[in-house]
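>>> I'd like to go over a predicted model; first the sequence, then the structure.
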Amino acid sequence: MTLRVFALVLCHHGRELTLACLGSLCQQKYAPMEVLVIDNASQDGTPEAVRAAYPDLGLIRMGANLGYAGGNNVGLRVALQRGADAVFLVNNDTLLDPDCVARLVSALEAEPRIGVIGPMVYTWDAGQVISSAGGAIDWWHADAINVGMGEVDRGQYGARPVDFVNGCGLMITRQAIERVGLLDERYFMYWEEADWCVRVGRAGFGVYFEPGAQMRHKATIRSDQLGPRTLYYLTRNRLLFFATHTPLPLKPAALAHALHGALRGLGHERRAGRAEHARAIQLGIVHGLQRRWGRVDDLAWQGMRAGIVGGVT
């Protein structure tokens, strides 16, 4: 049976990147596939440009930025209602090789127990430099890494089970979604794909990496280029992820390592003179301990920028 695939392209600004991504999706050598764009309240003309360039593609315009989890969940519900057998979540700052979808589907058809599969992800403009060859979780040290990041691809990473795949390009089956549910919107953005993959794996499905399927991702692989909001969500959501999923015997050590890592990052940003970055990490720690999830509210963020974190200056 030929699997019916829905590709969801989530965007929040990035008009030209979005158009390029859609161009690569429209050149895929796989059918039947439907492409649906979910626009998270872009203010740079992205939805208008998408409608003009690709009038036949589905487009959902959100009235607010729902984040990675919330925005994709809107698209996932539509895809399931329309009979999708598999859904491919694609970031708008990616470019797919023409046979990317076909190779992922071929792997799904060859191994029906797979619930999630992801491609080889290369950096945007550095030849065959790897951004992610699947993901690995270190429960003891409360860490999750994109395997191979920064390495030149010499074929050292074959098709195999992994702990998670990068959310910039993640294909999930209908059966897996129906078993474990949608993305957890408490994360808003970052760590939610790892959460989803862990839930899928613990439900008895395989989570796989397929190097024959390839794409490029524009996101930075350098931690010193991350902005304050990114640092906030990475810090807070790391606490949420490991508090939720770490096996009980390892949980005290994992949470201690997560806090220690956050405090170390805070100190690094202070020493580098990046005060706002440091305060963002501090706010992420506070909100993680307070169990304040979802999108950070504007009042808390404005207070952080003014030097007030959790009511403390």
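Okay, I see it. Residues are numbered from 1 along each chain as shown.
>>> CA only for contacts and neighbour counts going forward, please
Noted.
>>> now for the helix or strand hosting G201, which elements pack on it?
Here G201 sits within helix 192-202, counting by DSSP states H and E. Other helices and strands packing on helix 192-202, by 3 or more CA pairs under 8 Å, 6 or more residues apart in numbering; DSSP states H and E, are strand 114-123, helix 174-180, strand 206-217, helix 228-245.
>>> Spit out the contact partners of the closest residue to N92 other than its chain neighbours.
Of all residues not flanking N92 in the chain, T18 sits nearest, at 4.8 Å (CA to CA, 6 or more residues apart in numbering). Neighbouring residues of T18 by CA atoms under 8 Å, 6 or more residues apart in numbering: 11, 46, 50, 92-93.
>>> Look up how far P161 lies from T18.
Distance from T18 to P161, counting by CA to CA, to the nearest Å: 30 Å.
>>> Same question for A203.
Distance of A203 to P161, computed by CA to CA: 15 Å.
>>> So for those two, which residue has more residues nearby?
More neighbours surround P161 than the other of A203 and P161, with 19 against 13 (other CA atoms under 10 Å).
>>> G206 is in contact with the more buried one, correct?
Yes. P161 is within contact range of G206, at 6.7 Å (criterion: CA atoms under 8 Å).
>>> what's the neighbour count on R77?
By other CA under 10 Å, 12 other residues sit near R77.
>>> Now for L3, how many residues are close by?
Around L3 there are 17 residues (other CA under 10 Å).
>>> Could you do D195 as well?
21.
>>> Distance check, the closest residue to it other than its chain neighbours against Q27.
Nearest residue to D195 in three dimensions, chain neighbours excluded: F241, at 6.5 Å (CA to CA, 6+ apart). Going from F241 to Q27 by CA to CA gives 36 Å.
>>> try it against this one:
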Amino acid sequence: MEKKITVVIVTYNGEIWVKKNMNSLLKSSYPIDIIVVDNASTDQSVTLLKEYKNIQLIESKVNLGFGKANNIGIDLALKNGSDAVFLLNQDTWIYEDSIKNMAEILFANPDFGIVSPLHLSPDEVTLDSSFETYYSRFQTGMDSDTVRIVPFINAAAWLVSKECFQKVGYFDPVFNHYGEDRNFCTRVLFHKFKIAVAKKAAICHDRMVKLSSKKIELQSQYLVLNQLIDCNYSSFTALVFGLKSVVGLPKFHAKSEGLSKSFGLFYKLLFYYLGLLTDYKTIQRIRRNSKKGINGTDIKSYAK
């Protein structure tokens, strides 16, 4: 008997992708359930989704962000008896055997918490640029014909085991749209699960990677926060790594953003870092909850 997999998708003003995304899922050779959590879209996303009678649609009255909305879908999928949850971005499409090939690897390896496919660009040939960075440069373990072990993969397409969620928890609601996947991966590693890329599975990620100054600032802030709450390190080491990020991130972006913007980012990150320290009890609570595996599991406060 095949194990149960539920696909969870968060949508927000994604009408241009709905049909290609949904139609690709309906052609999956592996049987799936589909849960869509819509983040109060103002376009035709919900209208288009309602044309598909075999999906469960949850309409949030407010935009909950990526992590919180996914948590609602994850929680429902597990309560419905799913053995694994496939978290998929709205701006993607899959191939017929994508889920099947990932499932074979995940269910054959109990120590694998996350299995992700190759993320292709819209041309369906080249790797997505962000994915290629994580996939090519940060290998940390096995690299066979079918699997590569990595410390992090962006959460555009994750097949996550039930056991992983039960041990690690869900996405931490402290993150709104950036940083939640990196934080989740650090917790996955803390709880002794592995993160794998299935080389014989693929999805296409239809996006243009553009880094505005505002986006760089937000992503940098969440990287600093991630350093402070990373439960793989002691509290003191996390503080040091957080401060190093405050200094290092502006240097990293100096070539593309220029020195004036780089200095501006440094001061913004420094004040952000100091602001986090004024509520250090919250940082410590998040770290403790990460070790307990309960971050994000209490969704009553935002699931209306």
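Nice, thanks for sending it over. Nothing here was measured: the structure is a model prediction, and the numbers come from that model.
>>> Need the residue closest to the centroid of structure 1.
G167 (3.0 Å; CA atoms, centre = their mean).
>>> Over to it. Which of the three states is it?
Secondary structure state of G167 of structure 1, per DSSP: H, G, I helix; E, B strand; the rest coil, is coil.
>>> which position in structure 2 aligns with it?
Aligned counterpart of G167 of structure 1 in structure 2: A155 (TM-score structural alignment).
>>> Could you do L104 of structure 1 as well?
Checking TM-score structural alignment: L104 of structure 1 goes with M102.
>>> Superpose on structure 1 and give me the mean offset of the helix or strand harbouring its match.
For M102 of structure 2, the host element (DSSP H and E) is helix 98-108. Helix 98-108 of structure 2 differs from its equivalent in structure 1 by a mean of 0.8 Å after superposition (mean CA distance after the TM-score superposition for structure 1).
>>> Counting by contacts, list what that helix packs against.
Where contact means 3+ CA pairs under 8 Å, 6+ apart, helix 98-108 of structure 2 is packed against strand 112-120, strand 157-161, strand 194-205.
>>> ok, and what's touching that helix?
Taking CA under 8 Å, 6+ apart as the rule, helix 98-108 of structure 2 contacts 28-30, 112-117, 159, 161, 198, 200-203.
>>> now the farthest one out in structure 2, which residue is it?
What lies farthest from the middle of structure 2 is S260; by CA atoms, centre = their mean that is 31.8 Å.
>>> Quick one: residues contacting that one.
Contact analysis of S260 of structure 2 by CA under 8 Å, 6+ apart lists nothing.
>>> how close does it get to I216 of structure 2?
Per CA to CA, S260 of structure 2 is found 14 Å from I216 of structure 2.
>>> so H277 of structure 1 sits in a helix?
Yes. H277 of structure 1: assigned to a helix according to three-state DSSP.
>>> what's the closest non-adjacent residue to it?
Ranked by CA to CA, 6+ apart and with sequence neighbours excluded, the top spatial neighbour of H277 of structure 1 is P228, at 4.7 Å.
>>> my read: that neighbour touches E269, true?
No. P228 of structure 1 is beyond contact range of E269, at 10.3 Å (criterion: CA under 8 Å).
>>> Need the residues touching each of these two.
With CA under 8 Å, 6+ apart as the test, P228 of structure 1 and E269 both reach 277-278.
>>> orientation of the longest helix along structure 2 relative to helix 213-229 in degrees?
Longest helix of structure 2, by residue count under DSSP state H: helix 235-257. Taking axes from the mean of the first three to the mean of the last three CA atoms, to 10 degrees, one finds that helix 235-257 of structure 2 is oriented at 160 degrees with respect to helix 213-229.
>>> contacting residues around helix 235-257 of structure 2?
213, 220, 223-230, 261-263, 265-266, 269-270, 273, 284.
>>> about what we covered before: let me know the distance separating the residue nearest to D195 of structure 1 from K218 of structure 1.
F241 of structure 1 sits 25 Å away from K218 of structure 1, going by CA to CA.
>>> Then L57 of structure 1?
L57 of structure 1 sits 23 Å away from K218 of structure 1, going by CA to CA.
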